[in-house]
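K.L.:
What follows is a predicted protein model with its sequence.
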Amino acid sequence: MSVLTTKEIMEIIPHRHPFLLIDTIEELVPGLRAVGKKCVTFDEPYFAGHFPGEPVMPGVLIIEALAQTGAVAMLCQDEFKGKTAYFAGISNAKFKKKVVPGDVLVLETEIIKVKGPIGVGKATATVDGKIAATAELTFAIGSGE
């Protein structure tokens, strides 16, 4: 059973279709970690051009999905409710496996450092227990206005 539904995720982060890249949150420890899921379907808008005849989820969107998962972990805390988490950096991104229609992408982001409104998350995306992508994500919490 999911901890947060798509509707509940949209109450926390501002992303909407077609840019909301997580379907559910399966595990959540506010301010520390979140595990999300994205069911990748053939109808994703980016598959029309990436790549015709061989659809592959763009790596940058996998990283964005991981960032959205981390944003949920941070923004569900009382002190950050109603704010927005902005990208401030991506380090050591590695892509190990193609993500294709039919895959269930499991997105785990662990917050490893926070100083004021700036933080860092260690992020891992997997499909069927195999690593698809990893990265270290830096974010800045802004006003959201």
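P.N.:
It's in. Residues are numbered from 1 along each chain as shown.
K.L.:
use CA for all of it now, contacts and neighbours both
P.N.:
Noted.
K.L.:
So V120: helix, strand or coil?
P.N.:
On the three-state scheme (DSSP: H, G, I helix; E, B strand; the rest coil), V120 is labelled strand.
K.L.:
so the residue nearest to it when sequence neighbours are not counted is in which element?
P.N.:
Leaving aside its sequence neighbours, V120 sits nearest to T138 (Cα to Cα, 6 or more residues apart in numbering; 4.4 Å). Assessed by DSSP states H and E, T138 sits inside strand 130-142.
K.L.:
Return the set of buried residues in that strand.
P.N.:
Neighbour-count burial for strand 130-142 flags 131-141 (criterion: 16 or more other Cα atoms under 10 Å).
K.L.:
same deal with stretch 31-50?
P.N.:
Neighbour counts over stretch 31-50 (16+ other Cα under 10 Å) mark 31-38, 40, 42, 46-47 as buried.
K.L.:
what's that stretch in contact with?
P.N.:
18, 21-28, 55-58, 69-70, 72-77, 100-112 (Cα atoms under 8 Å, 6 or more residues apart in numbering).
K.L.:
How about stretch 93-111?
P.N.:
Stretch 93-111 is contacted by residues 31-42, 55-57, 59, 65-67, 69-70, 119-128, 130-136 when judged by Cα under 8 Å, 6+ apart.
K.L.:
In strands, which of those appear?
P.N.:
In strands, defined here by DSSP state E, the members of the contacts of stretch 93-111 are 33-39, 119-127, 130-136.
K.L.:
do you know how far the closest residue in space to E27 that isn't next to it in sequence is from G116?
P.N.:
Excluding its sequence neighbours, the residue lying closest to E27 (Cα to Cα, 6+ apart) is V35, at 5.0 Å. Separation of V35 from G116 (Cα to Cα, to the nearest Å): 23 Å.
K.L.:
another one to put next to it:
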Amino acid sequence: MDINQIKEILPHRYPFLLVDKILEVKAGEKVVGLKNVTANEEFFNGHFPGHPIMPGVLIVEAMAQVAGVGLLTTVDNPEEKVPYFARIEDARFKKPVKPGDQLIIEVNVAKLRRGIGKVEAKAMVDKEVVTEAILTCAIQDK
């Protein structure tokens, strides 16, 4: 999925749309997304001047957005639904993410029932895990 296809189903927009491309989708099982981290991101102005690091909470949000895309592919009329972030468990931040990095986000669906999805997510830079967490999302009508 390219950015235009992502915007058809995710409600997020600039500056909070944190997924640039979906590389792989196996509905109800797995989704892989990509986020290009550029020096022009607004959050780098304050986090941290002279030592830019992507905030961990935004990495987790990017993982949740990829999870949302994956979960929305399992429902009818995904453009009429919205994924709500419901829970974060066991978040671990292993390495800083810097301008120029490319985040590859892999999300595996652990449980999906009645519009609630629990996923295992990890974000990688150069095939090395930088962040991982268990996320729960609820799919609701807009």
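P.N.:
Cool, got the structure. Because the structure is predicted, anything quoted here is derived from the model rather than measured.
K.L.:
follow-up on the earlier one: with distance to L4 of the first structure as added columns, please give the buried residues of strand 130-142 of the first structure in a markdown table.
P.N.:
Output for these, formatted as a markdown table (distance: Cα to Cα, whole Å):
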| residue | distance to L4 of the first structure |
| --- | --- |
| I131 | 23 |
| A132 | 23 |
| A133 | 23 |
| T134 | 23 |
| A135 | 24 |
| E136 | 24 |
| L137 | 22 |
| T138 | 23 |
| F139 | 22 |
| A140 | 23 |
| I141 | 21 |
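K.L.:
so where do the helices sit in the first structure?
P.N.:
Assigned by DSSP state H, the first structure shows helices spanning 6-10, 59-75.
K.L.:
Dump the ones you listed to CSV, plus mean neighbour count and distance to S91 of the first structure.
P.N.:
As requested, these are exported to CSV (neighbours: other Cα atoms under 10 Å; distance: least, Cα to Cα, whole Å):
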stretch, mean neighbour count, distance to S91 of the first structure
helix 6-10, 15, 26
helix 59-75, 24, 11
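K.L.:
how about JSON lines for those, with distance to A88 of the first structure added?
P.N.:
Listed next are the helices of the first structure as JSON lines, based on distance: least, Cα to Cα, whole Å:
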{"stretch": "helix 6-10", "distance to A88 of the first structure": "22"}
{"stretch": "helix 59-75", "distance to A88 of the first structure": "11"}
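K.L.:
Those: which one's closest to F51 of the first structure?
P.N.:
For F51 of the first structure, the closest of the helices of the first structure is helix 59-75, at 12.6 Å, according to Cα to Cα.
K.L.:
what's the matching residue for the residue nearest to E27 of the first structure over in the second structure?
P.N.:
Using TM-score structural alignment as the criterion, the counterpart of V35 of the first structure in the second structure is V32.
K.L.:
give me the number of residues near the equivalent of P99 of the second structure over in the first structure?
P.N.:
Using TM-score structural alignment as the criterion, the counterpart of P99 of the second structure in the first structure is P101. When neighbours are counted by other Cα atoms under 10 Å, P101 of the first structure registers 16.
K.L.:
Tell me the counterpart of I118 of the first structure in the second structure.
P.N.:
Residue pairing (TM-score structural alignment): I118 of the first structure is matched to I116 of the second structure.
K.L.:
what's the nearest residue to that match if we skip its chain neighbours?
P.N.:
If the residues on either side of it in the chain are set aside, I116 of the second structure comes closest to A138, at 4.5 Å by Cα to Cα, 6+ apart.
K.L.:
what does D126 of the second structure give?
P.N.:
Among residues not flanking D126 of the second structure along the chain, Q102 sits closest, at 7.7 Å (Cα to Cα, 6+ apart).
K.L.:
Against V31 of the second structure, how distant is that neighbour?
P.N.:
As for Q102 of the second structure, its distance to V31 of the second structure is 16 Å (criterion: Cα to Cα).
K.L.:
Could you do E128 of the second structure as well?
P.N.:
Noted for E128 of the second structure: a distance of 18 Å to V31 of the second structure, by Cα to Cα.
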